[in-house]
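> this is a predicted model, with the sequence first.
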Amino acid sequence: MRLTQLSLFNFRNYVRLVLDLPAGVTVLLGDNAQGKTNLLEAVYYLATSRSPHAGTDREVVNWLTPESEPLPFTRLVGKVSRAGGDLTIEITLTQQGEAEGRYRKQIRLNGVPHRAMDLLGHLNVVLFLPEDIALVSGPPSGRRHYLDATLCQIDPGYCRALSRYNQILTQRNALLRDLRERGGEVGQLAFWDEQLVEHGALLVARRRECLGDLDELVREVHAELTDGAERLRLDYLPSLDLENGETVAQAFVAQLRSLRTREIAAGVTLVGPHRDDMAFLIDGVNAGTYASRGQQRTTALALKLAEVALMSRATGERPVLLLDDVLSELDAHRRSFLLRVLDDGPQQSIITTTDLHVLPDAFVERCNVWLVSGGRLSALEG
C-alpha cells in the first residue's frame, strides 16, 4: 500500500500543495512550526477523516482563504496504490453559512460519496507523535482510543459494533439519568442492556484478540530496541470481571444487574468496554507509573512498530508509517534499529526532522528529502 500523491487546499498552513510521493522513505526537513507535522496530519486525516491534534474540523481550515472563495473551504486528495486497485480519496470541509464553527464534511472514494466509516481501511497508516508517550503514562481513555483506532483500520465489523455501542451507551445513560431524576419503570433498561451486551461483547473479544497479537509482536520489537535488556508485556484490563469462567456476554449481563442501583444513582453505565484499560509492563512493573520517560518513549515506539506488523499481517499490505520528530530522541542503538526498519523493502514512510545530521549520509542518499518552510516544499539539492 502506498500513497502516491497528496494534494492539499487550505489545510492548516498549506494554501495549495501537490506532492508526489515515491516508495521508500520521504524526509521532511525544516525548522519547527513550518508545516512538517501538518503534512503528516493531512495523511492521517485522509486515512481516518479525523485529526490526531484538532478537537474540531474547524481547526484544520486555513482561514487565509482567497477572495475568490466565498466561504472557508478545505480539500484533501490522496491517490493510493493498493493490491486491490488504485483509489482516489477526497475529503472536503465547507463552512455552513455564517456559523464559524460548523463545517460540512464530504468524503468521496473514486468520486463516489461515502460515510466516514466506509473510509477506514482504504489507506492504512501508523502515526507516531512525540506526545504518544501518553499512551503509556496517560489516562485510560487514550489507550482505549488507540485500540479502537487500530482495530477500525483492519476490521470493519469492529468499527460498526463500536459505533452502535456508543449510540446505545448514550441512550442508556440518558435513561439512567431520567430514572434517577424522575423515577419510572426500571424494566425499561432491559432493551438497552440486551443491545449493549450484544455489541459490547464483540468489542471485548476483539480487543483481547488484538492485544494478544500485539503483545507477541511488541515483545520482539522492544527486545530489539533495548538490546534484550528489558522485557515488555501488554496486559488487557477489562472493566468486566472475566475470572469466573463465564462468557463475556454472561459476565456483562450479570454485572449490569448487580450494578443496577448504583448506575441509576450515578446516572451513567459503570461497566463495559468504554471503561477498559491496558497496561504496559516492563519486567513485570507498570511502565506508566514507574518507568522513566526514556523507557516510556521506547515503549510507545515499540507499540507503533508492532502495529505496523499487526496491520501487515491482517491486511497483507504494509501501512504507511508516519514518524514525527522521533529520531532526535533516540540513542544510537535505537536509532540504528529504527533506520533498519525504515529501510526494509516495501515500507513507505514519511518522517520529519529539524536536523538532517541525525541520519547517516548513506541513508539520506536513498531518501526523498523535502525542505519545508512556511507551508511550502522544495526538493533538497545535492
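Great, that's in hand.

> from here on, contacts and neighbour counts on C-alpha atoms
OK.

> in this protein, which helix is the longest?
Longest helix in the chain, counting residues (DSSP state H): helix 189-225.

> state the number of residues packed around Val253.
15 (other Cα atoms under 10 Å).

> next SSE downstream of the helix or strand where it lies?
Assessed by DSSP states H and E, Val253 sits inside helix 248-258. Per DSSP H and E, the first helix or strand lying C-terminal to helix 248-258 is helix 260-266.

> name the helices or strands packed onto the helix or strand following that following helix?
Next along the chain after helix 260-266, taking DSSP H and E as the criterion, comes strand 277-282. With contacts taken as 3 or more Cα pairs under 8 Å, 6 or more residues apart in numbering; DSSP states H and E, strand 277-282 sits against helix 140-154, strand 232-237, helix 287-290.

> one more time with 6 Å
Where contact means 3 or more Cα pairs under 6 Å, 6 or more residues apart in numbering; DSSP states H and E, strand 277-282 is packed against strand 232-237.

> in the strand it packs on, which residues are buried?
With burial defined by 16 or more other Cα atoms under 10 Å, the residues of strand 232-237 counted as buried are 232-236.

> return the member of those residues nearest to Phe191.
Checking those against Phe191 by Cα to Cα gives Tyr236 as the nearest, at 28.6 Å.

> show me what contacts the spatially closest residue to that closest one that is not a sequence neighbour?
In space, and not counting its chain neighbours, Tyr236 is closest to Met278: 4.5 Å by Cα to Cα, 6 or more residues apart in numbering. Neighbouring residues of Met278 by Cα atoms under 6 Å, 6 or more residues apart in numbering: 235-237.

> ok, back up a step: which positions within the longest helix of the chain qualify as buried?
189, 192-193, 196-204, 206-207, 210-211, 213-215, 217-219, 221-222, 224-225.

> okay, pairing it with this:
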Amino acid sequence: MEEKRKRRFIIGGMVIGLVVVGIAVFLYWLFIWQFEEWTDDAYVHGNQVVITPQISGFITSLTVEDTEVVEKDRILVTLDKTDNTLALLRAESELAVAVRDVVGLFQRVGELKAAKEMRKSEMIKAAQDYTHRKNLVKEGAVSKEEFEHSESFLVSAIAGVLFAEHQLRAALAEVENTTVATHPLVEKVKELYRRAWVDLNRCEIRAPVHGMVSRKKAQVGEAAAPSDPLLELIPLDQIWVEANYKEVNLKNVRLGQPAKVTADLWGDSFEYSGKVIGISAATGSVLSLLPPQNATGNWIKIVQRLPVRIALNPEDIEKRPLRLGVSMKVTIDTHDRSGKLLPAPPPAAPLFQTDVYNQQLEGSDAKIEQIIQKNSSFTGK
C-alpha cells in the first residue's frame, strides 16, 4: 500500500508539474511568443562604393591597403600627371592668346573712333571750303576747276566718314555688350582651360566617403581606364540587416515595428536595437539569375522567403562595428500592428551624397582671372 501511495504521489506530482509547465508555456506564448517573429537567416548588408578613375592614366602611387579605414577626401590613388599638366599649360597659353586677341578688338574700336572723328573733321573742312568757293565762283574770284576740285574733296570726305562709320559698327559688333573676360572668344577658351584643370585634378583619386578599404585591385604601374574598379570603400555607418523570413511568418509584420538583433560575430551578450523599415517587393528566388518556372506537371510547393530590411541604431553600430555578410539573429516585436505594409514615397532629398567631385573645379576661376588680368591689364578693361 505504501508503494502504491508513493507511486501515485510521484505520478500526481509529475502531472501537476506538466500542467504547470504547460500553463507557463501557454502564458508565455499568449503574452510574448505570439508577438515575436524570429529568424537566424539574416545577414548584414551595406553600400559598397566602387572607386574607378574618371580619366585614363598610369597609376603612380597608392596610399591605402585592404582593411584600412580612410576619411572622406583622402587621396587613394594617383595617376601620372605629365600629359594633363602639359594640356593645362597649353590651355593657359591659348587663353592668353585669346585675351590678347580680344584686347586687340577693343583697341581697334578705339582706333576706329579716332579715325571717324578725323574723317568728320576732314568732311567739315571740305564742306566749308566747298561753301566758300561756291560763293566765290559766282563772283569769278575762283576758277570753275578749283570749285569742282573742292566739290570732289567734299564728296570724298563724306564717303570717308561713311566708310569709317561702317568699319566702327563692324568693330563694335564684335565687342558690344562684353568685356575682355566675358567675350565669346575668351569664354570658349576658358571652358577648355577648366576642362584641362579638372582633368589634372582627376589624376588624384579621392575617397568620396568615410569607409573601410576592401577588394583593392590597383597596383603601381598599371594602366587604369574609367571603367576599371581600383578598390572598394565600405561605409560601416551605412549598413542594415536583411532578415529572410518565411512568407507564412510575415502576416503580422509591419513597418516601424521594433526588432532585437544579435550578431554571431559578437555573440548574444550584445543586442542591437533595430526597426523594420521595408519588406522586399519580391522573394529571393524571383530575383535570382534564373527565376523558377512552376508551370510544370511535377511542381512541388516550397515555402518562399521574403527579405525584411532592418535598420540598426547608429550608436549600437559605433559601439560594436559590423562587417558586411556576417550572420545575425533577428526577433521582431509584432505587438503594434498599426504600421503600414508599404513605405511612403521617399523625400526628394538624397539619402547619400558626396561633394568630393565638386571640389575638382575649385581654384580654376581664380587662375583664369589671374591670366586675364596679366594679359589685359594695360587696356583698362
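Arrived safely. Note that the coordinates shown come from a computational prediction; the quantities given were computed from them, not determined experimentally.

> TM-score for the pair, please.
In this superposition the chains share a TM-score of 0.19, using TM-score structural alignment, normalised by the length of the second structure; 112 aligned residues with a Cα RMSD of 6.4 Å.

> tabulate the buried residues of strand 232-237 of the first structure (JSON lines), appending distance to Ala42 of the first structure.
Below are the buried residues of strand 232-237 of the first structure laid out as JSON lines (distance: Cα to Cα, whole Å):
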{"residue": "Leu232", "distance to Ala42 of the first structure": "32"}
{"residue": "Arg233", "distance to Ala42 of the first structure": "32"}
{"residue": "Leu234", "distance to Ala42 of the first structure": "30"}
{"residue": "Asp235", "distance to Ala42 of the first structure": "32"}
{"residue": "Tyr236", "distance to Ala42 of the first structure": "31"}
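
> and which of those is nearest Asn166 of the first structure?
Closest approach to Asn166 of the first structure among the buried residues of strand 232-237 of the first structure (Cα to Cα): Tyr236, at 20.4 Å.

> any idea how far the closest one is from Val18 of the first structure?
Taking Cα to Cα, to the nearest Å as the measure, Tyr236 of the first structure falls 42 Å from Val18 of the first structure.

> over to Val364 of the first structure?
From Val364 of the first structure across to Val18 of the first structure, the span is 23 Å (Cα to Cα).

> the two: which is more packed in?
Shown here are Val364 of the first structure and Val18; by other Cα under 10 Å, Val364 has more neighbours (16 against 13).

> give me the element that one is part of.
Taking DSSP H and E as the criterion, Val364 of the first structure maps to helix 361-365.

> one more: Arg169 of the second structure?
Arg169 of the second structure belongs to helix 144-175 when assigned by DSSP H and E.

> so what's Val161 of the second structure closest to, chain neighbours aside?
Val161 of the second structure sits nearest to Arg119 (Cα to Cα, 6+ apart), 5.2 Å away.

> and the helix or strand hosting the one you found, what does it pack onto?
Assigned by DSSP H and E, Arg119 of the second structure belongs to helix 82-139. Counting contacts by 3+ Cα pairs under 6 Å, 6+ apart, helix 82-139 of the second structure is packed against helix 144-175, helix 184-201.

> thought Arg108 of the first structure was touching Glu90?
Yes: Arg108 of the first structure is in contact with Glu90 according to Cα atoms under 6 Å; the separation is 5.1 Å.

> more neighbours: the two, which one.
Per other Cα under 10 Å, whichever of Arg108 of the first structure and Glu90 has more neighbours is Glu90, with 22 against 18.

> contacting residues around the more buried one?
Applying Cα under 6 Å, 6+ apart, we find Glu90 of the first structure in contact with 76-77, 107-108.

> measure it to Phe128 of the first structure for me?
23 Å.

> give me the next element, helix or strand, following the helix or strand containing Tyr28 of the second structure.
Secondary structure assignment for Tyr28 of the second structure, by DSSP H and E: helix 2-31. Tracing the chain past helix 2-31 of the second structure, the next element assigned as helix or strand by DSSP H and E is strand 36-46.

> helices or strands up against that next one?
Using 3+ Cα pairs under 6 Å, 6+ apart, the elements in contact with strand 36-46 of the second structure are strand 239-246, strand 327-333.

> packing partners of the following helix or strand past the first one?
Read in the C-terminal direction, the helix or strand following strand 239-246 of the second structure is strand 258-263, with elements assigned using DSSP H and E. Other helices and strands packing on strand 258-263 of the second structure, by 3+ Cα pairs under 6 Å, 6+ apart, are strand 267-279, strand 327-333.

> distance check, the residue nearest to Ile239 of the second structure when sequence neighbours are not counted against Leu18 of the second structure.
The shortest distance from Ile239 of the second structure to any non-neighbouring residue, by Cα to Cα, 6+ apart, is to Gly46 (4.1 Å). Plainly put, Gly46 of the second structure is 47 Å away from Leu18 of the second structure if you go by Cα to Cα.

> and Ser373 of the first structure, how far from Leu39 of the first structure?
For Ser373 of the first structure, the distance to Leu39 of the first structure - Cα to Cα - is 12 Å.

> more crowded one of these two?
Between Ser373 of the first structure and Leu39, counted using other Cα under 10 Å, the more crowded position is Leu39 (23 against 16).

> which helix or strand contains the more buried one?
helix 36-48.

> relative to helix 140-154, how tilted is that helix?
60 degrees (axes from the mean of the first three to the mean of the last three Cα atoms, to 10 degrees).

> and the helix or strand that helix 36-48 of the first structure is followed by, what does it pack against?
Using DSSP H and E, the helix or strand that follows helix 36-48 of the first structure in sequence is strand 73-81. On a contact count with 3+ Cα pairs under 6 Å, 6+ apart, strand 73-81 of the first structure meets strand 2-11, strand 87-95.

> so what touches strand 73-81 of the first structure?
By Cα under 6 Å, 6+ apart, strand 73-81 of the first structure touches 1-11, 61, 86-94.

> report the angle between that strand and helix 36-48.
If you take the same axes, to 10 degrees, strand 73-81 of the first structure sits at 70 degrees to helix 36-48.

> residue contacts, Val126 of the first structure?
By Cα under 6 Å, 6+ apart, the residues touching Val126 of the first structure are Leu321.

> that one and Gln167 of the first structure, how far apart?
27 Å.

> likewise Val221 of the first structure?
Relative to Gln167 of the first structure, and taking Cα to Cα, Val221 of the first structure is found at 37 Å.

> kindly report the same for Thr315 of the first structure.
Per Cα to Cα, Thr315 of the first structure is found 28 Å from Gln167 of the first structure.

> settle it for me: which of these two has more neighbours?
Ranked by neighbour count (other Cα under 10 Å), Thr315 of the first structure and Gln167 place Thr315 first, with 15 against 12.
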